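What follows is a predicted structure for the sequence shown.
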Amino acid sequence: MSVSSRNTDDARAAFQTCQSSDPRDRVEFYDSWAENYETDHTLMNYRSPQLAVDFLSEHFSGNPEEALVLDVACGSGWVAKLMAELGFKNFEGVDGSQGMLDLAAKTGLYKDLRLALLGPEPLPAQPGVFDVVIIVGGLDAGFAPVSVVRELCNAAKPGGFICMSRGDHSGRPAEDYKAELDRELRLMEQEGLWTPVGTKRTDRYMEDPHVDTKGLKEGPKPELFISGTAYLFKKSKQ
């Protein structure tokens, strides 16, 4: 099916398949989804990239042209394109799907792109050198494990920013993941690895792909969007 013929039903089905597929099969799915990835996310009013980049830009006071950015789970390069509009020029990207990396390469924004499945494989990034480490949408049950946040922090240079955004998907696995993530973020703060800059919430992170929108013209409508959060931390200088 061509990109131009996609509709919200197609996009919703793709999201459902992605979230329900076995993690071992998900890379293959992303390879096949690459062509329609941004179209489907736009159809679902996916705001995670904009949420993260806007929140980061509110607090970043350095020279964006000189900043080195590590874009983790970079996908099609959506985040880098938004950051480039703000003057950022130096990007390295990591993703588990070669199909997505091929799309990211077409943006011409990345100095380096590396294939790695986070969790089973370590984050392929030099430690302590990045002014900004950002991950959008990859922190959820069945995707990048919570342990990855320590690798993100390790990649940032002292005083560098770590920015993360994720949606509040429904279901017990997602709820358990959120609880584990919150514990890990607090623990890393207690250990002195980073300090929280803040969080930014939205009630309209994206349309809920599991809501059946058919027949909603009459009567009360269910909540069509899921909420989401952007997290921003600054790596300790010690």
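Yep, it's here. Numbering: from 1, shown residues only.

make it CA atoms for all contacts and neighbour counts henceforth
Fine.

For this structure, which segments count as strands?
Applying DSSP state E to the chain gives strands spanning 68-72, 90-95, 110-115, 130-136, 156-167, 194-207, 225-235.

between those strands, which one is nearest to residue 142?
In terms of CA to CA, the element of the strands of the chain nearest to residue 142 is strand 156-167, at 13.3 Å.

Same list as before, the strands of the chain that is, but in JSON lines and with distance to residue 46 and mean neighbour count included.
Below are these laid out as JSON lines (distance: least, CA to CA, whole Å; neighbours: other CA atoms under 10 Å):
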{"stretch": "strand 68-72", "distance to residue 46": "18", "mean neighbour count": "25"}
{"stretch": "strand 90-95", "distance to residue 46": "19", "mean neighbour count": "23"}
{"stretch": "strand 110-115", "distance to residue 46": "23", "mean neighbour count": "16"}
{"stretch": "strand 130-136", "distance to residue 46": "11", "mean neighbour count": "25"}
{"stretch": "strand 156-167", "distance to residue 46": "10", "mean neighbour count": "25"}
{"stretch": "strand 194-207", "distance to residue 46": "4", "mean neighbour count": "17"}
{"stretch": "strand 225-235", "distance to residue 46": "10", "mean neighbour count": "21"}
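
Please name whichever of the ones you listed is nearest to residue 12.
Nearest to residue 12, of all the strands of the chain, is strand 194-207, at 8.8 Å by CA to CA.

what residues does the closest one touch?
If you take CA atoms under 8 Å, 6 or more residues apart in numbering as the criterion, strand 194-207 is touched by 44-48, 51, 55, 153, 167, 188-189, 224-236.

Longest helix in this structure, please.
If you go by DSSP state H, the chain has its longest helix at helix 172-190.

gap between it and the chain center?
Relative to its parent chain, helix 172-190 has a centroid offset of 16 Å by CA atoms, centre = their mean, to the nearest Å.

putting a second one here so we can go through both:
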Amino acid sequence: MTATSNYVIRSAHNNGSAEDLMLFYDRWAPNYEQDVDLIEYRAPRLVAAQVAAHFGGERQAAMVLDVACGTGMHAGVAQMKREGFQRFVGVDGSERMLQHARQSGLYQDLQMAVLGEQPIPVPSGAFDVVTISGGLSSSHVPAKAIRELLRAAKRGGLVCMSTRANRDNVAYKVALEGEMKKMEDEGLWRRVEVTRVSRFERGVSDHEGGHVPGCVYLFQKL
């Protein structure tokens, strides 16, 4: 990995305002794909595999909402298409990222919104599957924003999420899992599967060598 790519990816984990973060992603958009490839970023593929393993409906007709979709060129959406899913709506807070996503041709519709700052601009209960692969971290999305993912899902629909489980993200992961459990206790969804992954992506901080772990969570709306 180049020093420049490493610095850019580390910068994406810095805390700041939502506006500053979206400006950062606007600037990063042209090089985003090549940079995340360098860290062997597996989250979109892991999320796609989890959904494919548990979805029991008609895949060609299923509506999939991809939140924090980025450039849209992740292997996750392409993998879901290979698994038979055909109808995708993407949401991201960066206009430049969405420009690249439009060029990918993977999505039937794309909307701009910053999860945690604004409601997702989609109808409630409209989607068979809702995914978020890379947005769940302290610098990006507050843990309580996962309720907005659930709002977009149909009753019986699947919500699949992932986050890093490294030292820098421990406090956020605890808060995220606490919110998940609270929603489960409220009878809003049920846990289908939680997968702990040892090689989630390559570490980029000074104290991380090799790969960092992560988790993939799958819930069903009740």
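That came through fine. Predicted model only: the values in this text are computed from it and were never measured.

What is the aligned counterpart of residue 26 of the first structure in the second structure?
Using TM-score structural alignment, the partner of residue 26 of the first structure in the second structure is residue 21.

count of residues packed around that match?
Using other CA atoms under 10 Å, residue 21 of the second structure has 20 other residues around it.

and it, what does it touch?
12, 140.

Repeat that for residue 20 of the second structure.
Taking CA under 8 Å, 6+ apart, we find residue 20 of the second structure in contact with no residue.

do the one 3 residues further on as well
For residue 23 of the second structure, the contacting residues are residue 94, by CA under 8 Å, 6+ apart.

That one and residue 31 of the second structure, how far apart?
Distance, residue 23 of the second structure to residue 31 of the second structure, using CA to CA, to the nearest Å: 14 Å.

cool, residue 82 of the second structure as well?
Taken as CA to CA, the span from residue 82 of the second structure to residue 31 of the second structure is 25 Å.

what's the answer for residue 134 of the second structure, then?
Distance of residue 134 of the second structure to residue 31 of the second structure, computed by CA to CA: 16 Å.

And residue 55 of the second structure, by the same measure?
33 Å.

do the same with residue 196 of the second structure
Going from residue 196 of the second structure to residue 31 of the second structure by CA to CA gives 29 Å.

Can you find the partner of residue 211 of the second structure in the first structure?
Taking TM-score structural alignment, residue 211 of the second structure has residue 225 as its aligned residue in the first structure.

my read: that match touches residue 170, true?
No - if you go by CA atoms under 8 Å, residue 225 of the first structure and residue 170 don't touch, sitting 11.3 Å apart.

Name the residue closest to the centre of the first structure, please.
Closest residue to the average C-alpha location of the first structure: residue 136 at 1.4 Å, with CA atoms, centre = their mean.

Please name the nearest non-neighbouring residue to residue 138 of the second structure.
residue 172 (5.6 Å; CA to CA, 6 or more residues apart in numbering).

Would you mind listing the residues in contact with the alignment partner in the first structure of that neighbour?
When the first structure is aligned by TM-score structural alignment, residue 172 of the second structure is paired with residue 177. For residue 177 of the first structure, the contacting residues are 140, 141, 146, by CA under 8 Å, 6+ apart.

Next, the contact list for the equivalent of the second one over in the second structure, please.
Looking back up the chat, that one is residue 141 of the first structure. Residue 141 of the first structure maps onto residue 138 in the second structure when the alignment is built from TM-score structural alignment. Residues near residue 138 of the second structure by CA under 8 Å, 6+ apart: 13, 15, 169, 172.

Please tell me how far the second one sits from residue 168 of the second structure.
As judged by CA to CA, residue 15 of the second structure and residue 168 of the second structure stand 12 Å apart.

what's the answer for residue 196 of the second structure, then?
17 Å.

Then residue 80 of the second structure?
Distance, residue 80 of the second structure to residue 168 of the second structure, by CA to CA: 30 Å.

Kindly report the same for residue 35 of the second structure.
20 Å.

Those two: which is more packed in?
The neighbour comparison of residue 35 of the second structure against residue 168 (other CA under 10 Å) goes to residue 35, with 19 against 15.

who are the neighbours in contact with the counterpart of that one in the first structure?
Aligned counterpart of residue 35 of the second structure in the first structure: residue 40 (TM-score structural alignment). Going by CA under 8 Å, 6+ apart, residue 40 of the first structure touches 6, 7, 8, 10, 11, 12, 14.

quick one: which of those residues is nearest residue 212 of the first structure?
Nearest member of the contacts of residue 40 of the first structure to residue 212 of the first structure, counting by CA to CA, is residue 12, at 9.3 Å.

so what corresponds to the closest one in the second structure?
By TM-score structural alignment, residue 12 of the first structure lines up with residue 6.

thought that match was touching residue 37?
No - taking contacts as CA under 8 Å, residue 6 of the second structure lies outside contact range of residue 37: 11.5 Å.

what about the two, which has more around it?
Higher neighbour count among residue 6 of the second structure and residue 37: residue 6, with 17 against 14, using other CA under 10 Å.

re earlier: could the contacts of residue 177 of the first structure go into a markdown table alongside distance to residue 209 of the first structure?
Output for the contacts of residue 177 of the first structure, formatted as a markdown table (distance: CA to CA, whole Å):
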| residue | distance to residue 209 of the first structure |
| --- | --- |
| 140 | 15 |
| 141 | 16 |
| 146 | 23 |
